[in-house]
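Novice: whatever this is, show me its structure:
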Amino acid sequence: MSMHIVCPHCDAVNRVPTERLGQGPDCGRCHRALFAAKPVDVSAARFERYLSRNDTPLLVDFWAPWCGPCKMMAPAYEQAAAQLEPHFRLLKVNTEAEQMLGARYGIRSIPTLAIFRQGKEVQRQAGAMGAQAIVQWARNALAAR
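Specialist: Okay, the predicted model is just below:
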């Protein structure tokens, strides 16, 4: 069985055999690592590409540059990426730059973490969390589905 994985560098969609996910696969187009153990900053267009073309669940941090708790959580979110990839793709959406995405998903407070699976939001958590709390919450949310 294969999964579609969007490259965090060139946005190409790659088909990767499921058993190779943990082996550090590279992009067929740009030849860079498909998983870099760090969140990917996305615009609205890139978010749509990941939402519609990426088979791994997405863990999205909706944040803003003026938000103190968002800044405090950023290193923890990066640490969580190292633990959750390749089972999750971690994205960051700047709600100041992408106000339409924030409105579309009804983001009322930031930071807000949301998990998307097969194009649909399945879980949401508002407020800053530490790395282990993020990892545990994400894994529990996925196991509950």
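Novice: CA only for contacts and neighbour counts going forward, please
Specialist: Fine.
Novice: okay, buried residues for stretch 58-72 please.
Specialist: Going by neighbour count (16 or more other Cα atoms under 10 Å), the buried part of stretch 58-72 is 58-64, 69-70.
Novice: in the residues you listed, find the pair that's most separated.
Specialist: Across those, the two members that end up farthest from each other (Cα to Cα) are 58 and 69, 21.3 Å apart.
Novice: now do the contacts for the nearest residue to residue 124 once chain neighbours are set aside.
Specialist: The shortest distance from residue 124 to any non-neighbouring residue, by Cα to Cα, 6 or more residues apart in numbering, is to residue 114 (4.3 Å). Remark: with contacts taken as Cα atoms under 8 Å, 6 or more residues apart in numbering, residue 114 is in contact with 58-62, 121-125.
Novice: what does residue 56 give?
Specialist: Shown in contact with residue 56 (Cα under 8 Å, 6+ apart): 3-5, 86-89, 117.
Novice: how about the helices in the chain?
Specialist: In the chain, helices defined by DSSP state H lie at 44-53, 68-84, 99-104, 131-143, listed in chain order.
Novice: so which bits of the third one are buried?
Specialist: Residues of helix 99-104 classed as buried: 101-102 (neighbour count, 16+ other Cα under 10 Å).
Novice: how far away from the center of its chain is that helix?
Specialist: A distance of 17 Å separates the C-alpha centroid of helix 99-104 from that of its chain, computed with Cα atoms, centre = their mean, to the nearest Å.
Novice: quick one more, to check against the first:
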Amino acid sequence: MSEVVNVVCPHCDAVNRIPRVRLGGTERPVCGRCRKALFDGHPVALDEEARFRRHLERTELPVLVDFWAPWCGPCRMMAPEFEAAAGELEPHVRLAKVDTERAQGVAAGLGIRGIPTLILFRGGREIARRSGAMNRQGIARFAEANLRT
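Specialist: Next comes the predicted model:
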């Protein structure tokens, strides 16, 4: 396992090299460019294709993405659960949200046919997918079970 991990800042998209031991520590790592927290317990909105690709390809942590839409009832119901899961899974998993209405190219490119859909990426590649609303515990179990394999 690498001693240093690259993490893309959720605020300014700068790539930061963080010692892996600091991910589990009490002192939260901050971005070298904008000085904001790299992990704040909230999912990152990735509604532009370039930004989506940057976070997937340059962040060395697994990235769990919620594909949703504002008009979707189950998506709105799952939103606070996904938010709570971010607080639980960070800093070992980056959580992100993609509004399929604003990022239609991203959703189409990944073959999103129903929402909400969760996709877990590692190293920029999809390793697991699940459609349907879940609670916080289900989201965490989905991520943890698929990261063990």
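Novice: quick TM-score on the pair, please.
Specialist: Scored against TM-score structural alignment, normalised by the length of structure 1, the superposed chains reach a TM-score of 0.97; 144 aligned residues with a Cα RMSD of 0.7 Å.
Novice: list just the nearest of the buried residues of stretch 58-72 of structure 1 to residue 76 of structure 1.
Specialist: Once Cα to Cα is applied, the member of the buried residues of stretch 58-72 of structure 1 that ends up nearest residue 76 of structure 1 is residue 70, at 10.1 Å.
Novice: what's the local residue count around the nearest residue to the closest one once chain neighbours are set aside?
Specialist: The shortest distance from residue 70 of structure 1 to any residue that is not its chain neighbour, by Cα to Cα, 6+ apart, is 5.4 Å, and that residue is residue 111. The criterion is other Cα atoms under 10 Å. On that basis, residue 111 of structure 1 has 27 neighbouring residues.
Novice: swap in residue 49 of structure 1?
Specialist: Residues within reach of residue 49 of structure 1, counting by other Cα under 10 Å, total 16.
Novice: alignment lookup: it to structure 2.
Specialist: Taking TM-score structural alignment, the alignment pairs residue 49 of structure 1 with residue 54 from structure 2.
Novice: about what we covered before: in a markdown table, list the helices of structure 1 along with distance to residue 36 of structure 1.
Specialist: Written out in a markdown table, the entries for the helices of structure 1 read as follows (distance: least, Cα to Cα, whole Å):
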| stretch | distance to residue 36 of structure 1 |
| --- | --- |
| helix 44-53 | 16 |
| helix 68-84 | 8 |
| helix 99-104 | 25 |
| helix 131-143 | 17 |
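Novice: not counting residues beside it along the chain, what's closest to residue 51 of structure 2?
Specialist: Of all residues beyond its chain neighbours, the one nearest residue 51 of structure 2 is residue 13 (7.6 Å), with distances taken as Cα to Cα, 6+ apart.
Novice: what does that neighbour align to in structure 1?
Specialist: The equivalent of residue 13 of structure 2 in structure 1 is residue 11 (alignment by TM-score structural alignment).
Novice: over to residue 22 of structure 2?
Specialist: Under the alignment (TM-score structural alignment), residue 22 of structure 2 maps onto residue 20.
Novice: repeat that for residue 91 of structure 2.
Specialist: With TM-score structural alignment as the criterion, residue 91 of structure 2 lines up with residue 86 in structure 1.
Novice: quick one: residues contacting residue 44 of structure 2.
Specialist: 10, 95-97.
Novice: also residue 24 of structure 1?
Specialist: Residue 24 of structure 1 is in contact with 33-35, counting by Cα under 8 Å, 6+ apart.
Novice: can you redo the residues you listed as TSV with neighbour count?
Specialist: Below are the contacts of residue 24 of structure 1 laid out as TSV (neighbours: other Cα atoms under 10 Å):
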residue	neighbour count
33	15
34	27
35	27
